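Novice: sequence first, predicted coordinates after that:
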Amino acid sequence: MDRPPGMMDVAREAGVSHITVSRVVNGHPSVRPETRTRVEAAIQKLGYRRNSVARALKSRRSSTIGVVIVGSELFELPRILLGVETAAKQAGYWVSLASRQGESTAGDLMETLQRLTDQSVEAIAVVADRPGAVETLSGLSLGVPVAVVMSGSVAGPDLSSVEVDQELGARLAVRHLLGLGHRRIAHLTGALRTFDARARVEGWQAELTAAAAEGPLLEGDFSAESGFRLAHELCDADADAGPPTAVFAGNDQMAMGALAAFAERGVRVPHDVSVVGFDDMKGAGYLVPALTTVRQDFVHLGSSAIELLVRRVGGEPPERQRITPRLVVRHSTAAPRSDT
């Protein structure tokens, strides 16, 4: 056979009508067990695969959710996608994945979204780390429910969103350090073009202000290399107020770089300086010292986005969810030295 086997070929092989084959393929209950077995054997023998595109056009249902990834600072993307895939499978959906990395334009994003709607996806989740993506989506009508993941508040009334409360996470980290007695807390932030970095700066600053405390802000890019570089800058600074006794890093990667820089400079953690990260990446508890950090449940974030979209497909209104992070205290934080 020079072409892929079709439903008529299966019907001929099994000695039934193509309607019967259709019923078997679609799980219709009104098929006798022996007939179903014969049709399934024919499908197996011929290697038949149903045309999901044609089925989607006919039924106007594809059982597919599109996922668009926008941005380059999404370090925990695999865990988000694990939650997406798991929740989608449980709800009876497939996932169609598209990606726009680097400095994508609004036109790039629009093209990607249009390609997914052309595939008859029933909903779209946009995992984004920067404002431009959300601004493009605001006021846009794609004809399917859209949820923004990880990107803060969204302006469009038809857009759903789900995010971890980044500002609260930063507040938890700084409150912990303030509670230990630290009054000068530096923040090594990730790239400020991203939502997460901005929200964490706001939380850090709000807690310092409320406590009449202070500390320098140094911008990196969420990488371990930038954490290493910025920690060296802290060590080299000759500020009148004196060096910070604590560092709140923009994420665990930056905290890891900072730990390496402090070790290189002979600065002891937590004896000389306490360090807090953000994310609770795999292995954070095995750094030296074990890292105090803010845990984000990325798997739950991904699964929540899909659950929200499934409800939208079912006719429920848009929702905006914030997931509460949790502080995990380990050995990289302690009270400041009595002589500081």
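Specialist: Okay, I see it. Numbers count the residues shown, from 1 in each chain.
Novice: going forward, measure contacts between C-alpha atoms and count neighbours the same way
Specialist: OK.
Novice: need the contact list for the spatially most central residue of the chain.
Specialist: By CA atoms, centre = their mean, the chain has its centre lying nearest to Ile80, at 4.4 Å. Counting by CA atoms under 8 Å, 6 or more residues apart in numbering, Ile80 touches Phe298, Val299, His300, Leu301, Gly302, Ser303.
Novice: farthest-apart pair in those, please.
Specialist: Phe298 and Ser303 (8.6 Å; CA to CA).
Novice: any shared contact partners between these two?
Specialist: Ile80, Gly83.
Novice: those two - which one has more neighbours?
Specialist: Comparing Phe298 with Ser303 by other CA atoms under 10 Å, the one with more neighbours is Phe298, at 23 against 20.
Novice: touching, the more buried one and Val84? I think so.
Specialist: No: contact criterion CA atoms under 8 Å: Phe298 and Val84 do not qualify, at 9.8 Å.
Novice: gap between Gly132 and Asp108?
Specialist: From Gly132 across to Asp108, the span is 11 Å (CA to CA, to the nearest Å).
Novice: let's bring in a second model and compare:
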Amino acid sequence: MADVAREANVSGQTVSRVSNGRTNVDAETRERVLAAMRKLGYRPNSAARALRTGRFHSIGVIMFTLSTYGNMRTLDAIAVAATDAGYSLTLIPVPHPTQGEVSVALHRLSEEAVDGVIIIVEAHLLDETDVELPPDLPVVIVDSRGRDRYPVVDTDQAHGARLATEHLLGLGHRTVWHVAGPERSYSAERRRESWESTLRAHGAEVPPVLVGDWSSESGHALGLELARDPEVTAVFAANDQMALGVLRAMHESGRAVPDEVSVVGFDDMAESASFWPPLTTVHQFFGEVGRLSVEALVHEVEAGERRGTTLVSTELVVRESTAAPRRD
């Protein structure tokens, strides 16, 4: 830094301001300092800066799975928002989450040079007392419960499921069958509860729940069961991948969609408009969830203020997979 100061004929403090991205340096002086840095091959030492400031400008992310559409879209948005805020990411996937593995991942990140942690993991694990979140590290939880002690950024799952169910009832279907996500998934639980409460609020019969695992294969297997029942005229699947499996099962079973059976998904994957027929679904704003989770964490790191729960809205996208039931 002293060499750069001599080369640019400025003070060491001015070099420090430029290297830290401060704005209180005039443009001509800044360019002279940057030219001196390039000439001398100078790069700021982030480790030394962290020792001085107590901040690493790094965010840790613990994620349950990298295979689902929603998680990948959310992670992509987190990475973009972190970069925009001047932070790097340290990612620790927990592909087969248990209480012990989540605790180990948290412990690893607490020892890493991170300023805070974003957790995207099955919520019911976070409800277990054996999962200890680091008390001295800012934490933001995505699509999960926060134990009332941590900021939560969440999609309004209940609102989306209500929109899907009311859409099908509004078309004239007597009731709506549900292909749910895994039982230990908090997102699946909220969608299932909202589907049931919406049916009850409209005085409709509540059919038995069929539980899948988010995959199109599980949607296909459960769709074959539904296709055998002539009373089934409307199906709400808890994600688009399972809805795709249901569509295939209906086609294979000779049940026309939407003439005989209407199908609604949840997520609004980019490919959903290209399903046959194009899928009516609930759109989730994953980019907004990722951006707001980084914003909440950085705010706590830099301002020391912890936010509460932030709900991101959902909206129904109506396409050709739903229609009024056929009256024979």
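Specialist: Good, I have the coordinates. These figures come from a predicted structure and were not determined experimentally.
Novice: just to revisit the earlier point, quick check: which element contains the counterpart of the residue nearest to the centre of structure 1 in structure 2?
Specialist: Under the alignment (TM-score structural alignment), Ile80 of structure 1 pairs with Thr74 of structure 2. Applying DSSP states H and E as the criterion places Thr74 of structure 2 in helix 69-84.
Novice: just the buried positions in that helix, please.
Specialist: Going by neighbour count (16 or more other CA atoms under 10 Å), the buried part of helix 69-84 of structure 2 is 69-71, 73-82.
Novice: and for stretch 278-288 of structure 2?
Specialist: Buried-residue list, stretch 278-288 of structure 2, by 16+ other CA under 10 Å: Leu279, Thr280, Thr281, Val282, His283, Gln284, Phe285, Phe286, Gly287, Glu288.
Novice: returning to what we had before: which of the contacts of Ile80 of structure 1 still touch in structure 2?
Specialist: Retained in structure 2: Phe298, Val299, Leu301, Gly302, out of the contacts of Ile80 of structure 1 (criterion both residues aligned by TM-score structural alignment, their matches' CA atoms under 8 Å).
Novice: any chance you could map the helices in structure 1?
Specialist: For structure 1, applying DSSP state H gives helices covering 7-14, 18-25, 33-46, 52-59, 77-90, 106-118, 131-137, 166-180, 195-210, 224-236, 252-265, 298-313.
Novice: helices and strands around the first one, which ones?
Specialist: Here helix 7-14 of structure 1 touches helix 18-25, helix 33-46, going by 3 or more CA pairs under 8 Å, 6 or more residues apart in numbering; DSSP states H and E.
Novice: mean neighbour count and distance to Pro270 of structure 1 for these - can I get that in TSV?
Specialist: Compiled in TSV, the helices and strands packed on helix 7-14 of structure 1 are given as follows (neighbours: other CA atoms under 10 Å; distance: least, CA to CA, whole Å):
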stretch	mean neighbour count	distance to Pro270 of structure 1
helix 18-25	18	62
helix 33-46	16	63
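Novice: so which of those comes closest to Arg55 of structure 1?
Specialist: Taking CA to CA, helix 18-25 is the member of the helices and strands packed on helix 7-14 of structure 1 nearest to Arg55 of structure 1, at 10.7 Å.
Novice: how close does that closest one sit to structure 2?
Specialist: Overlaying structure 2 shows helix 18-25 of structure 1 at a mean distance of 3.9 Å from the equivalent residues (mean CA distance after the TM-score superposition for structure 1).
Novice: how many neighbouring residues does Leu309 of structure 1 have?
Specialist: Neighbours around Leu309 of structure 1, by other CA under 10 Å: 28.
Novice: quick one, what contacts whatever residue of structure 2 lines up with it?
Specialist: In structure 2, the residue paired with Leu309 of structure 1 is Leu297, using TM-score structural alignment. Leu297 of structure 2 makes contact with Gly116, Val117, Ile118, Pro138, Val139, Val140 under the criterion CA under 8 Å, 6+ apart.
Novice: just those now: which is nearest Glu189 of structure 2?
Specialist: Val140 (20.7 Å).
Novice: show me what that closest one lines up with in structure 1.
Specialist: Checking TM-score structural alignment: Val140 of structure 2 goes with Ala147.
Novice: I'd guessed its match sits against Val162; true?
Specialist: Yes: Ala147 of structure 1 is in contact with Val162 according to CA under 8 Å; the separation is 7.4 Å.
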